[in-house]
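Novice: Sequence and predicted structure below; questions after.
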Amino acid sequence: MAKIEREDNGKKGRFIIYENDEFAGEMTYTWADKEKFIIDHTSVEEKFGGRGFAKQLVMEGVAYARKNNLKIIPLCPYTKSRFDKDKNLGDVLA
């Protein structure tokens, strides 16, 4: 079962996904201001590809934004494509 954790230093942060305690990928972000963050990179380790981990990372970021009344600027090409495909994410789009 994959597990996702979040790290944040007040300027930048990342969501990290682990499979059986092994690093499987991450989605990094930078704070644009107190109410918006920019998702700038999403990557999954090759051996974990094809399992939907990148989508799980994006959805974790969306859940975090919703819970904290934040908006997302999706600059990462993968994240932008998820937002383009899933109109249900529009509520957190900056």
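Specialist: Great, that's in hand.

Novice: contacts and neighbour counts: CA atoms only from here.
Specialist: OK.

Novice: Dead centre of the chain: give me the residue that sits there.
Specialist: Of all residues in the chain, the one closest to the mean position by Cα atoms, centre = their mean is residue 58, 3.6 Å from it.

Novice: For that residue, which non-adjacent residue is spatially closest?
Specialist: Once its chain neighbours are removed from consideration, residue 58 has its nearest residue in residue 79; the separation is 6.5 Å (Cα to Cα, 6 or more residues apart in numbering).

Novice: a helix runs through that neighbour, doesn't it?
Specialist: Yes. Going by DSSP: H, G, I helix; E, B strand; the rest coil, the assignment for residue 79 places it inside a helix.

Novice: List the contacts of it.
Specialist: By Cα atoms under 8 Å, 6 or more residues apart in numbering, the residues touching residue 79 are 39, 42, 58.

Novice: what's the burial count for the second one?
Specialist: Think residue 42. 22 (other Cα atoms under 10 Å).

Novice: let's bring in a second one:
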Amino acid sequence: MRVIDNKEENRFEAEVDGYKAIIEYSVQPGILSLNHTEVPEELSGRGIASEMTEKVLLQIELRGLKVIPVCPFTKNYIEKHPEWKSIVANEAKKKKPSQD
């Protein structure tokens, strides 16, 4: 899977079988906040979101940036793969889940 950074749209994109999966982000100095992951229904159940998240986190790490996992999928992915906690921005580590 090839994941590209569409900086004009502030999202990472991967085309699979003619469908586009995306991870939207916002930019802060030295940090990308991963805000939303979306995989078309036609691709569901194939591990596309996990594979894409792995590649996006690797790109962020290689750029020397930190990540704030706002998206619930991304947060869960990092919890299941603690090797990525090293690139989580300190302010994201301090926040506790809301008690709504």
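Specialist: Done, it's in. All figures in this text were calculated on a predicted structure; none of them were measured in a lab.

Novice: Strands of structure 1, start to end?
Specialist: Assigned by DSSP state E, the strands in structure 1 fall at 2-8, 12-19, 22-33, 36-44, 71-74.

Novice: just to revisit the earlier point, would you list the contacts of residue 79 of structure 1 in a markdown table and tack on distance to residue 18 of structure 1?
Specialist: Formatted as a markdown table, the entries for the contacts of residue 79 of structure 1 read as follows, by distance: Cα to Cα, whole Å:
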| residue | distance to residue 18 of structure 1 |
| --- | --- |
| 39 | 19 |
| 42 | 14 |
| 58 | 14 |
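
Novice: ok, of the residues you listed, which one's closest to residue 4 of structure 1?
Specialist: Closest approach to residue 4 of structure 1 among these (Cα to Cα): residue 58, at 10.9 Å.

Novice: which one in structure 2 is aligned with the closest one?
Specialist: For residue 58 of structure 1, the aligned position in structure 2 is residue 53, judged by TM-score structural alignment.

Novice: again, but for residue 77 of structure 1
Specialist: With TM-score structural alignment defining the correspondence, residue 77 of structure 1 maps onto residue 72 in structure 2.

Novice: List the single closest residue to its match in space, sequence neighbours excluded.
Specialist: Setting aside the residues directly before and after it, residue 72 of structure 2 is nearest to residue 36 in space (Cα to Cα, 6+ apart), at 8.0 Å.

Novice: and what of residue 21 of structure 2?
Specialist: In this structure, residue 21 of structure 2 finds its nearest non-sequential neighbour in residue 39, 4.5 Å apart by Cα to Cα, 6+ apart.

Novice: Thank you kindly, that will do.
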